[in-house]
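Visitor: could you look at this predicted model? Sequence included:
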Amino acid sequence: MAGRVFAITGASGALGSAVAKAVVGQGCRVALIDHVHDTPHGLADGDDVLILGGVDLTDAESAKAAIDAAAARFGGLDAVLNIAGGFAWEKVEGGDAETWRKLFRLNVETAANVCRAAIPHLKRSKAGRIVNVGANGAVKAALGMGAYAASKAGVHRLTEALAEELKGSGVTVNAVLPSIIDTPANRADLPKADFATWVTPQELTAVMLFLAGEQASAVTGALIPVTGRV
């Protein structure tokens, strides 16, 4: 992994921070992309870290500018980890149509815009990788999960379509499908849950980094459940 160049979206969140720290810890160079200006604790802009805050990934031109900046800074791009996204629990009855549009933009359009911008750079890598974050909850939607599940199902289909499109190019495209991730926000929302059954950010990170590594060349178009002990 040492020396590989990563672009990580949603880098300031709980999962994004865990992934960013692990990537840097393995000697990679990384661009941390987010709509906010916060950065993972302990990671500062430097020779191996490029921080790109204030980026609206729902805008294709903004996404392209960020990806191009990362490739220019490090002389190329080897892997994209699409972690940026959003969540909302809302029933269809009495719900807001805007919730569906918002989650589509946050989960599907962000990933599609980043992938579209990154593909030319990834094709020049000897082992280009795209890893998206889908959701196990999009395999079968639960109560109040219609809009979220529909948007994450869109990420799954995007992953499969891109994998087929890029076969033979050396670029693989896969997605991880976590259940509930053990984050402070999720603990606050579900205080009576058994946290021990949830997936930790570190566990999910390990799977994502395998898929982003050179050794995962035979895996593409996979939707991999990472569901912990649920």
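Guide: Okay, I see it.

Visitor: please make it C-alpha for all contacts and neighbour counts, starting now.
Guide: Noted.

Visitor: all helices of this structure, in order?
Guide: 14-25, 60-74, 97-103, 110-122, 146-165, 184-189, 201-212 (DSSP state H).

Visitor: wait, which of the ones you listed is closest to Gly221?
Guide: helix 146-165 (4.8 Å; C-alpha to C-alpha).

Visitor: helices and strands around that closest one, which ones?
Guide: helix 97-103, strand 129-133, strand 172-178 (3 or more C-alpha pairs under 8 Å, 6 or more residues apart in numbering; DSSP states H and E).

Visitor: circling back: any chance of the helices of the chain in a markdown table, with distance to Lys140 and mean neighbour count too?
Guide: Output for the helices of the chain, formatted as a markdown table (distance: least, C-alpha to C-alpha, whole Å; neighbours: other C-alpha atoms under 10 Å):
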| stretch | distance to Lys140 | mean neighbour count |
| --- | --- | --- |
| helix 14-25 | 23 | 20 |
| helix 60-74 | 30 | 19 |
| helix 97-103 | 17 | 15 |
| helix 110-122 | 21 | 22 |
| helix 146-165 | 8 | 22 |
| helix 184-189 | 20 | 12 |
| helix 201-212 | 20 | 19 |
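
Visitor: okay, those helices in a markdown table with distance to Ala222 next?
Guide: Putting these into a markdown table (distance: least, C-alpha to C-alpha, whole Å) gives the following:
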| stretch | distance to Ala222 |
| --- | --- |
| helix 14-25 | 20 |
| helix 60-74 | 24 |
| helix 97-103 | 23 |
| helix 110-122 | 16 |
| helix 146-165 | 7 |
| helix 184-189 | 26 |
| helix 201-212 | 10 |
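
Visitor: identify whichever of the helices and strands packed on helix 146-165 lies nearest to Ala31.
Guide: strand 129-133 (14.4 Å).

Visitor: centre of the chain to that closest one, how far?
Guide: From the chain centre to the centre of strand 129-133 is a distance of 6 Å (C-alpha atoms, centre = their mean, to the nearest Å).

Visitor: tell me which residues of it are tucked away?
Guide: The neighbour-count check on strand 129-133 (16 or more other C-alpha atoms under 10 Å) flags Arg129, Ile130, Val131, Asn132, Val133 as buried.

Visitor: nearest to Leu158 among those residues?
Guide: Asn132 (9.2 Å).

Visitor: OK, contacts around the residue nearest to Thr197 when sequence neighbours are not counted?
Guide: Distances taken as C-alpha to C-alpha, 6 or more residues apart in numbering place Arg229 nearest to Thr197, at 4.5 Å, with adjacent residues excluded. By C-alpha atoms under 8 Å, 6 or more residues apart in numbering, the contact list for Arg229 reads Ala196, Thr197, Trp198, Val199.

Visitor: one more to weigh against that first structure:
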Amino acid sequence: MSSSEAPSLENQSIIVTGAAAGLGLAAGELLAKRGAAVTLVDLNTAKVEAEAKRMADAGLNVDAQVVDLTDRDEVQGLMDGVAQRYGRIDGLVNLAALYQPCEISEMSVEFWHRIVQSSLDSTFFTCQAALPHMTKAGYGRIVNTSSGVVLMGGAGWGAYCAAKAGVIGFTRVLAREAGPAGITANVIMPGLIATEHALETLDEQAIQVTTAMQCVPRLGEPDDIAHPIAFLLSREAGFISGQTINVGGGMNYL
């Protein structure tokens, strides 16, 4: 599909979390290229501001916001500020997460809470704070993020799997509750994607074993995730809600 044939996001106000690198950066840039006014959100001030400047210098409509997504008040301020600036919030993409392994037998309560807060609590806070603005407009698109690790049950990923499985259940309920207001909510479930952080975490053998189990035997690229996100944010995706879209190269988890 060429850019001229792709669903337009012209003049849409879209918030992307975890946008300083990896999947969030790829999604934010693609959405801006599709015509959206994109608010890039991250806790890494230097990176998110540098990426926003790079995109703005290329003529894209982007803004950087540094927000602790585990702080409910900061999240509320973010949503209210974006709604005031653009007049509405059309789309929300939750890609922020901590990707850290730890076996259950060695896991501290503090580690558990940190991982769950970064993926599940932040998703709850952002969705809840965006809902009134979307409901008022009678329109909204929400895309949350799970992980193929949820289906695989990889050793060392107990807290991460629990949080990402929670995102799926939460989003199904959100879709049911928000649907009458014209809001859709879906989940993207990425497989093994060649982000800098993932490549640092996994060794070459793990990558080879994983890709060999896929129908498409290669590492995914961040754009492989960004494109389905862009579609789910479009008006053309208005009859898709409460779904989990597995984007993992046809991985067989059984």
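Guide: Ah, there it is. Everything numeric in this text was worked out from a predicted model, so none of it was measured.

Visitor: redo the contacts of Arg229 of the first structure as TSV? Include distance to Leu52 of the first structure and neighbour count.
Guide: Formatted as TSV, the contacts of Arg229 of the first structure follow (distance: C-alpha to C-alpha, whole Å; neighbours: other C-alpha atoms under 10 Å):
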residue	distance to Leu52 of the first structure	neighbour count
Ala196	34	11
Thr197	34	15
Trp198	30	21
Val199	28	20
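
Visitor: looking at those, which is nearest Leu106 of the first structure?
Guide: Val199 (22.2 Å).

Visitor: nearest residue to the alignment partner in the second structure of that closest one in space, please, no chain neighbours.
Guide: Taking TM-score structural alignment, Val199 of the first structure has Gly220 as its aligned residue in the second structure. With sequence-adjacent residues excluded and distances taken as C-alpha to C-alpha, 6+ apart, Gly220 of the second structure is closest to Ile193, at 4.3 Å.

Visitor: give the contact list for the residue mapped onto Ala178 of the second structure from the first structure.
Guide: Correspondence of Ala178 of the second structure to the first structure, assessed by TM-score structural alignment: Leu166. Counting by C-alpha under 8 Å, 6+ apart, Leu166 of the first structure touches Thr172.

Visitor: find the residue at the geometric middle of the second structure.
Guide: Centroid check for the second structure by C-alpha atoms, centre = their mean gives Leu95 as the closest residue, at 2.6 Å.

Visitor: now do the contacts for that one.
Guide: Applying C-alpha under 8 Å, 6+ apart, the residues near Leu95 of the second structure are Val16, Thr17, Gly18, Ala19, Leu23, Gly24, Asn144, Thr145.

Visitor: about what we covered before: Ala63 of the first structure: which of the helices and strands packed on helix 146-165 of the first structure is closest?
Guide: strand 129-133 (15.0 Å).

Visitor: quick one: the closest one aligns where in the second structure?
Guide: Strand 129-133 of the first structure maps onto residues 141-145 of the second structure, going by TM-score structural alignment.

Visitor: how close does that stretch sit to the first structure?
Guide: Stretch 141-145 of the second structure, aligned to the first structure and superposed, deviates on average by 0.4 Å (mean C-alpha distance after the TM-score superposition for the first structure).

Visitor: ok, and what's touching that stretch?
Guide: 90-95, 123, 127, 164, 167, 171, 183-190, 229, 232-234.

Visitor: apply 6 Å and report the result again.
Guide: 91-95, 183-189, 233 (C-alpha atoms under 6 Å, 6 or more residues apart in numbering).

Visitor: distance of the equivalent of Leu57 of the first structure over in the second structure relative to Asp42 of the second structure?
Guide: Here Leu57 of the first structure is matched to Leu69 in the second structure, going by TM-score structural alignment. Distance, Leu69 of the second structure to Asp42 of the second structure, by C-alpha to C-alpha, to the nearest Å: 8 Å.

Visitor: go on, Gln84 of the second structure?
Guide: The value you get for Gln84 of the second structure to Asp42 of the second structure, if C-alpha to C-alpha is used, is 20 Å.

Visitor: for Met189 of the second structure, same thing?
Guide: 21 Å.

Visitor: so those two - more neighbours on which side?
Guide: A count of neighbours by other C-alpha atoms under 10 Å puts Asp42 above the other of Met189 of the second structure and Asp42, at 26 against 21.

Visitor: what separates the more buried one from Thr70 of the second structure, distance-wise?
Guide: With C-alpha to C-alpha as the criterion, Asp42 of the second structure and Thr70 of the second structure are 12 Å apart.

Visitor: and for Thr135 of the second structure?
Guide: With C-alpha to C-alpha as the criterion, Thr135 of the second structure and Thr70 of the second structure are 23 Å apart.

Visitor: looking at the two, which is more packed in?
Guide: Thr70 (20 against 17).

Visitor: who's the closest spatial neighbour of the more buried one, skipping the chain neighbours?
Guide: Ser122 (5.2 Å).

Visitor: to which residue of the first structure is that neighbour aligned?
Guide: That one, Ser122 of the second structure, aligns with Thr110 by TM-score structural alignment.

Visitor: now do Ile15 of the second structure
Guide: Aligned partner of Ile15 of the second structure by TM-score structural alignment: Ala7.
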